[in-house]
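# give the three-dimensional model of this entry:
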Amino acid sequence: MVKSRIPNPRRPLLLGAAALLGTSALLVACGAPGSPTAAGDAAHRSASPSASGGTTGASGGSTTGAARPTPGADESSAAATATPTATSTPTSTRTPSASPAGTPTGAPASPFASATTSPTAPSAPAASAPAASPSTHAPATGVLRHTASGGRTVALTFDDGPGPATGQVLDLLAQYGAKATFCEIGTNAQARPAAVQRILAEGHRLCDHTVDHPQPMHAQTHEQQVAEIGDAKAMIEKAAGGDPAVTWWRAPGGDFTAENERIGADLGMKSLGWTVDPRDWARPGVQAIVSNVQQNLRPGGVVLMHDGGGDRTQTVAALKQLLPWLVAQGYTFDFPQS
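Here you go, the predicted model:
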């Protein structure tokens, strides 16, 4: 039996039909470009840009340029680069407010966009920074360094008390009819209320010298400086009893700034400095203390000495020489400007 043969001209047509049927089956399996199941470059081209500069694919996953393999890179490099996207936090755990602009509420958000578009992330540190950071060190402009009356007057001031030497200082001042200002540590005033009351009873005046003498003062936060100055004033007033006037405050080490000057002013006190510092706190010797005052004092000056904060034997001995010398030089005793 002779089989019929298809003429050669019809064979190309049958082959072409078979090829067309194979292409259609392939498109059904893979999906047409732009359809929900499309993949590869067609999906990246149809995706909308995310807030981080990456793209959000049609399936909702986030991709960025960094997650794509570099042309020419081997497969292991490509897999390592793509890992962050594949293991990103599931979008179901993100809050809708963290979604980038243009992403529907509840839709998957780019993990990179949430770090840069969340409105609360950058604002939180800024709100807490002023309280945590150290205070500024702008210089004070209203520190007082002169007597109230001027002329040939002197203002004697004593810091860091009351202490064991305060009574001896008061005895010497009484002998010469001298008045002085006592800049007191809050905790010392609290521990020696009788000394504070004697200071006032004998006509002297009080000054706030902070709770516990922090140095440097300007390195304290604003809240700490408010507490140091304000609490000391309250402690001194309580130790004194009644309604004593605490007219001035003095920064430890003279570390006045515009900030703590304002704190003192808000509490009703002026900032009190000095013009003569014989460094008696360092115990340089009685004659060194005496010579320093005699050489540097000018009419209307404010002398800084100490009745507390340590051994003040040298200060008391120097005061025994300075008081008669001041009287002999024609000085009268005054309080600082207020």
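# contacts and neighbour counts: CA atoms only from here.
Will do.
# other SSEs contacting whichever helix or strand Asn188 is part of?
When secondary structure is defined by DSSP states H and E, Asn188 falls within helix 186-191. Where contact means 3 or more CA pairs under 8 Å, 6 or more residues apart in numbering; DSSP states H and E, helix 186-191 is packed against strand 153-161, helix 222-240.
# adding mean neighbour count, write these out as TSV.
As requested, the helices and strands packed on helix 186-191 are exported to TSV (neighbours: other CA atoms under 10 Å):
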stretch	mean neighbour count
strand 153-161	25
helix 222-240	21
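# can you give me the helices in the stretch 151-300 of the chain?
Secondary structure of the stretch 151-300 of the chain (DSSP state H, counting those that start in this stretch): helices at 166-175, 186-191, 193-201, 222-240, 258-266, 286-296.
# to compare against the first, here's another:
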Amino acid sequence: MTHRGAIVSALVVLALLVGGRWALGRDPVETILVEPGPGMPVATASPSAPPGTPTPTPPGPTATPTAKAPKPPTATGPIETRRLTGSKKVALTFDDGPHPTWTPKVLDLLRRNGVKATFCLVGTEVHQYPALVQRIVREGHTLCNHTWHHELDLGTKPEAEIRANLEATNREIRRAVPGAKIKFFRHPGGMWTAAAVKVSRELGMTALGWDVDPLDWKKPSSEAIRTRVINQARPGSIVLLHDGGGDRAATLAACPSIMGELKRKYGIALLN
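Okay, here's the model as predicted:
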């Protein structure tokens, strides 16, 4: 090695020693946190999903359960009583007669409007006014047994007592009209019991309920009676009205409009 080469080598070694010493003694770089100012984007950390994780599907609209179609009305009421006609046409029924004032007027209205109805007769009233029963039958209406004296609690009595009551009423009706067909039995107040239905069936009568009750026995106005019947009626309704048991002027006044509206919307049929 020449003298010049030795000097160069010595200088290189010296430079390495000084540089390493400077590097070993240098302070670490300070990290400065800067608050983001207006307009500066803010970095947010988004955790990465593990590989193979399926991307969640956004929830779709909540499924609305399908509403069940309303069940069609059945013709049978409590304890197998009949409450609908079984067709689109409706039927009119009149309870608690015959009455010497109101029954003839109801019959006149029915005749003028070409409507047939069912009359639910009380035995004691039949006994007093047999000629009215004869007119009811003569004009083509249907008869219904409504107990001997409108006994609301008859159905709670022993079967033998129920039978005696219904048989006595039927006998009185047939005394007025020999051989009369009595197709129906209606318990006063609709207070049906299984015993009352059973006995009436054994006597060949159908237990007759109703679908529309305007509560005319409480003596509301004629307009209230009319509105209640029209609003409650539907295809096949059996309408409960009264021609006896008290002042039936409001019922009589409501009947022309009731008959006209029901005939127009549904037709009126005689129960059979």
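# need the helices of the stretch 151-300 of structure 1 in JSON lines with distance to Gly22 of structure 1, can you?
Converted to JSON lines, the helices of the stretch 151-300 of structure 1 look like this (distance: least, CA to CA, whole Å):
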{"stretch": "helix 166-175", "distance to Gly22 of structure 1": "109"}
{"stretch": "helix 186-191", "distance to Gly22 of structure 1": "95"}
{"stretch": "helix 193-201", "distance to Gly22 of structure 1": "105"}
{"stretch": "helix 222-240", "distance to Gly22 of structure 1": "79"}
{"stretch": "helix 258-266", "distance to Gly22 of structure 1": "83"}
{"stretch": "helix 286-296", "distance to Gly22 of structure 1": "108"}
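# closest one to His44 of structure 1 among the ones you listed?
Closest to His44 of structure 1 of these is helix 222-240 (CA to CA; 53.9 Å).
# now tell me what touches the closest one from outside.
Helix 222-240 of structure 1 has contacts (CA atoms under 8 Å, 6 or more residues apart in numbering) with 131, 134-135, 184-187, 189-190, 192-194, 196-197, 200, 208-212, 217, 243-246, 249, 259-260, 263-264, 267.
# which among those residues count as buried?
When these are checked for burial by 16 or more other CA atoms under 10 Å, the buried set is 135, 184-187, 189-190, 192-193, 196-197, 200, 208-212, 217, 245-246, 249, 259-260, 263-264, 267.
# against Val90 of structure 2, how distant is Val12 of structure 2?
As for Val12 of structure 2, its distance to Val90 of structure 2 is 123 Å (criterion: CA to CA, to the nearest Å).
# nearest to Thr83 of structure 1, of the helices of the stretch 151-300 of structure 1?
Closest to Thr83 of structure 1 of the helices of the stretch 151-300 of structure 1, according to CA to CA: helix 222-240, at 47.6 Å.
# thinking again about what came up before, and the helices of the stretch 151-300 of structure 1: which comes nearest Asp159 of structure 1?
Evaluated over these, closeness to Asp159 of structure 1 peaks at helix 166-175, with 10.1 Å, by CA to CA.
# circling back: how about the helices of the stretch 151-300 of structure 1, which one is nearest Thr275 of structure 1?
Closest to Thr275 of structure 1 of the helices of the stretch 151-300 of structure 1, according to CA to CA: helix 286-296, at 8.2 Å.
# quick one: that closest one aligns where in structure 2?
Under TM-score structural alignment, the alignment places helix 286-296 of structure 1 onto residues 222-232 of structure 2.
# which one, of the helices and strands packed on helix 186-191 of structure 1, ends up nearest to Asp334 of structure 1?
For Asp334 of structure 1, the closest of these is strand 153-161, at 5.0 Å, according to CA to CA.
# relative to the whole chain's centre, how far out is the closest one?
Relative to its chain's centre, strand 153-161 of structure 1 lies at 34 Å (CA atoms, centre = their mean, to the nearest Å).
# and for stretch 300-314 of structure 1?
From the chain centre to the centre of stretch 300-314 of structure 1 is a distance of 34 Å (CA atoms, centre = their mean).
# one more: stretch 253-261 of structure 1?
What separates the centre of stretch 253-261 of structure 1 from the centre of its chain is 17 Å, taken as CA atoms, centre = their mean.
# now stretch 181-201 of structure 2
25 Å.
# got the end-to-end distance for it?
The first residue of stretch 181-201 of structure 2 is 14 Å away from its last residue (CA to CA).
# that stretch corresponds to what range in structure 1?
Stretch 181-201 of structure 2 corresponds to residues 245-265 in structure 1, going by TM-score structural alignment.
# now swap in stretch 146-159 of structure 2 and tell me
By TM-score structural alignment, stretch 146-159 of structure 2 lines up with residues 209-222 in structure 1.
# just stretch 22-37 of structure 2 next, same as before
Counting by TM-score structural alignment, stretch 22-37 of structure 2 falls onto no part of structure 1.
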